[in-house]
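*Asks:* Mind folding the following:
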Amino acid sequence: MMLSKGRYRVRLAESADDLRAAQRLRWLAFIGKRGAADDGASVDADGFDAACRHVLIEDQRSGQLLATFRFMFLESGAEIGRSYAASHYDLERLRDFSGPMVEMGRFCLHPEHADPDLLRVAWGAMTRFVDENGIELLFGCSSFTGTDTQGYADTFALLKERHLAPRRWLPRVKAPKVFRFARALRRQKPDLKRAQAGLPPLLRSYLMMGGWVSDHAVVDDELGTLHVFTGLEIATIPAGRQKLLRGVAG
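*Replies:* Presented below is the predicted three-dimensional model:
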């Protein structure tokens, strides 16, 4: 087990049934909640699942799976072409990153159990893995519900103004359908209240730790989401935030 905290336990998937449970929850969270027909066995699965470890966050009393995510360990940026994110973004610049890295992906909560503590516990488990394995960069794709870019104009304007990746790591466009928000909103000043309200919880967590994003969002019609590449250099996380994370991980 990776972590036990309060009513939740965090563990790695150990069997085909565990993996299928994670894929089933992903389908419910990403596809089913959009009204797709469900035969009771629909799953979200792709070719990257076999290369990842899958994390299950369960209710300790009932055993119900309430949240999941997957992660892929890479020795350095030289391996970044293997990642899911590399299928959507040109990450050539990150090939020069010399330290160990982890891609986090497919994070989701059960649609009927959106407890914010689940995200906190997930970060605690990931913090333990980062510390034990000397990880220097976390990255992934942070998703927004829906594909309507106008509805997130203030949020994207905030990302453009305060949270763009350092130029040496900035991803280039690769996907066929993108919203180049840094260019489109270069003159727009964000309404901070609306901008914060539009931030997905996972992305908000990354940004609070000093994370950064791509200058464009990918429009994913298959999952019905927009997503931005998100990176977090472990060495730059503020000391106070590191202490909080390790408090959960301990």
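*Asks:* Only C-alpha atoms from now on, for both contacts and neighbour counts.
*Replies:* OK.
*Asks:* Stretch 162-172: end-to-end distance?
*Replies:* 18 Å (Cα to Cα, to the nearest Å).
*Asks:* Now do that stretch: everything it contacts.
*Replies:* Applying Cα atoms under 8 Å, 6 or more residues apart in numbering, the external contacts of stretch 162-172 come out as 89-94, 207, 211-215, 229, 231.
*Asks:* Please indicate which of those residues are buried?
*Replies:* Buried subset of the contacts of stretch 162-172 (neighbour count, 16 or more other Cα atoms under 10 Å): 89-92, 94, 207, 211-215, 229, 231.
*Asks:* from the residues you listed, which two are the most distant?
*Replies:* Of all pairs drawn from the buried ones among the contacts of stretch 162-172, the greatest distance, 22.8 Å, lies between Glu92 and Leu207 (Cα to Cα).
*Asks:* before we move on, the earlier item: among the contacts of stretch 162-172, which pair sits farthest apart?
*Replies:* Farthest pair in the contacts of stretch 162-172, by Cα to Cα: Glu92 and Leu207, 22.8 Å.
*Asks:* The strand or helix carrying Leu66 - contacts with which helices or strands?
*Replies:* Secondary structure from DSSP states H and E places Leu66 in strand 65-74. Secondary structure elements in contact with strand 65-74, counted by 3 or more Cα pairs under 8 Å, 6 or more residues apart in numbering; DSSP states H and E, are helix 16-30, strand 53-59, strand 101-109.
*Asks:* 7 Å instead?
*Replies:* strand 53-59, strand 101-109 (3 or more Cα pairs under 7 Å, 6 or more residues apart in numbering; DSSP states H and E).
*Asks:* who's in contact with stretch 239-250?
*Replies:* Val121, Trp123, Gly124, Ala125, Thr127, Arg128, Met209 (Cα atoms under 7 Å, 6 or more residues apart in numbering).
*Asks:* Leaving out chain neighbours, which residue sits closest to the third one?
*Replies:* Spelled out, that is Gly124. Ala249 (4.2 Å; Cα to Cα, 6 or more residues apart in numbering).
*Asks:* Also this sequence, please, to line up against the first:
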Amino acid sequence: MRLLTIPADASPSFSKLTLSLASTPEEVREVQRLRYKVFIEAMSLSALANADGLDKDDFDNYCDHLIVRDSKTLSVVGTYRVMSPHAARRMGKFYSEQEFDLSRLDNIRGVIAEAGRACIHPDYRSGGVIMLLWAGLAAYMRKERCEYLMGCASVSLADGGHNAAALFHSFQEKNMAPADYSVTPLLPFPIGEREAGHAPQVPALLKGYLRSGAWVCGEPAWDPDFHSADFFLLLPLAKLDNRYARHYLKETRTA
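*Replies:* Predicted coordinates:
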């Protein structure tokens, strides 16, 4: 089902981008191939390398996959994996529950959509693709009658974890969730004391969540497979910044 088509300047050829939901096994494999190139090959994660060249797990069969294509080349250039409350019930858990205890969120589980595996081809990172993916997330949440969007944002530990620690200390000042929405990492990343003079660098995806009004719901988890510290984020639609609400929650055309 096509959700939205917009002209965009995300590629040098100014081609159009199209947004859709994966509807065939081959489209899901296209998504998995892009994720493999971005998450595994580009990050040189040899422990996760495989002959198929696919980044895949059991959750892929339960989730919906937003796809952004370059309509000239037909290549998949961006994707987001989304799990509805119904799909989480069928699977038995959300993906985030592999890293966090979400029991404090039990009272809102039925109105949460989970987004993850955000992935954009390096040649298409001028902004158009992520804007289209966010519009797709908004449309998906309306369709599923969800009031919250949750997910994990990863911060590389290539610097020894200094940036992840600095980010957490900076979040404590204005970005933390109310206590009723706090979660606990199953494998905590050791934060340590605040380092004087270390200015945190906020990754683009994490910055987008925070600008939209998302809360950071506690200390990060350590993901040894991807060598990252993962922050759990919860975005209540009622809290969505007005600028982003106008942009992402505007009416979209369906076909």
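*Asks:* ok, the buried ones among the contacts of stretch 162-172 of structure 1 vs Asp117 of structure 1, which is closest?
*Replies:* Within these, proximity to Asp117 of structure 1 (Cα to Cα) peaks at Leu207, which comes in at 17.7 Å.
*Asks:* SS state for whichever residue in structure 2 pairs up with the closest one?
*Replies:* When structure 2 is aligned by TM-score structural alignment, Leu207 of structure 1 is paired with Leu210. Here Leu210 of structure 2 is recorded as helix under DSSP: H, G, I helix; E, B strand; the rest coil.
*Asks:* gap between Leu210 of structure 2 and Gly92 of structure 2?
*Replies:* From Leu210 of structure 2 over to Gly92 of structure 2 the distance is 29 Å, taken as Cα to Cα.
*Asks:* With Tyr140 of structure 2 instead?
*Replies:* Separation of Tyr140 of structure 2 from Gly92 of structure 2 (Cα to Cα): 21 Å.
*Asks:* the more surrounded of those two?
*Replies:* Using other Cα atoms under 10 Å, the more surrounded residue of Tyr140 of structure 2 and Gly92 is Tyr140, with 20 against 10.
*Asks:* contacting residues for the equivalent of His65 of structure 2 over in structure 1?
*Replies:* When structure 1 is aligned by TM-score structural alignment, His65 of structure 2 is paired with His54. Neighbour list for His54 of structure 1: Leu12, Ala13, Leu19, Phe69, Arg70, Phe71 [criterion: Cα under 7 Å, 6+ apart].
*Asks:* Which residues lie in contact with the third one in this structure?
*Replies:* Leu19 of structure 1 makes contact with Ala13, His54, according to Cα under 7 Å, 6+ apart.
*Asks:* Quickly find the element holding Ser142 of structure 1.
*Replies:* Here Ser142 of structure 1 sits within strand 137-145, counting by DSSP H and E.
*Asks:* Quickly find the element holding Asn50 of structure 2.
*Replies:* Applying DSSP H and E, one finds Asn50 of structure 2 in no helix or strand.
*Asks:* Any idea how many residues pack against it?
*Replies:* Asn50 of structure 2: 11 neighbours (other Cα under 10 Å).
*Asks:* quick one, helices of structure 2?
*Replies:* Ranges of helices in structure 2, per DSSP state H, are 25-35, 85-91, 128-144, 162-174, 204-212, 242-248.
*Asks:* Dump those helices into CSV; add distance to Gly110 of structure 2 as well.
*Replies:* Converted to CSV, those look like this (distance: least, Cα to Cα, whole Å):
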stretch, distance to Gly110 of structure 2
helix 25-35, 26
helix 85-91, 5
helix 128-144, 10
helix 162-174, 27
helix 204-212, 21
helix 242-248, 22
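*Asks:* Those helices: which one's closest to Val76 of structure 2?
*Replies:* Shortest distance between Val76 of structure 2 and the helices of structure 2, using Cα to Cα, is found for helix 25-35: 6.7 Å.
*Asks:* Just tell me the aligned range of that closest one in structure 1.
*Replies:* Under the alignment (TM-score structural alignment), helix 25-35 of structure 2 falls on residues 16-26 in structure 1.
*Asks:* Superpose on structure 2 and give me the mean offset of the matching stretch.
*Replies:* Comparison of stretch 16-26 of structure 1 with structure 2 after fitting gives an average deviation of 0.9 Å (mean Cα distance after the TM-score superposition for structure 1).
*Asks:* Residue in structure 1 paired with Glu219 of structure 2?
*Replies:* So, by TM-score structural alignment, Glu219 of structure 2 is matched to His216.
*Asks:* Without its sequence neighbours, what residue ends up closest to that match?
*Replies:* Excluding its sequence neighbours, the residue lying closest to His216 of structure 1 (Cα to Cα, 6+ apart) is Arg180, at 4.2 Å.
*Asks:* ok, so what distance separates the one you found from Ala157 of structure 1?
*Replies:* Taking Cα to Cα, one finds Arg180 of structure 1 at 11 Å from Ala157 of structure 1.
*Asks:* Arg117 of structure 2: how many residues sit nearby?
*Replies:* Arg117 of structure 2: 18 neighbours (other Cα under 10 Å).
*Asks:* how about it, what's its match in structure 1?
*Replies:* Mapped onto structure 1 by TM-score structural alignment, Arg117 of structure 2 lines up with Arg106.
*Asks:* Now do the same contact list for its match.
*Replies:* Residues counted as contacts of Arg106 of structure 1 (Cα under 7 Å, 6+ apart) are Phe69, Arg70.
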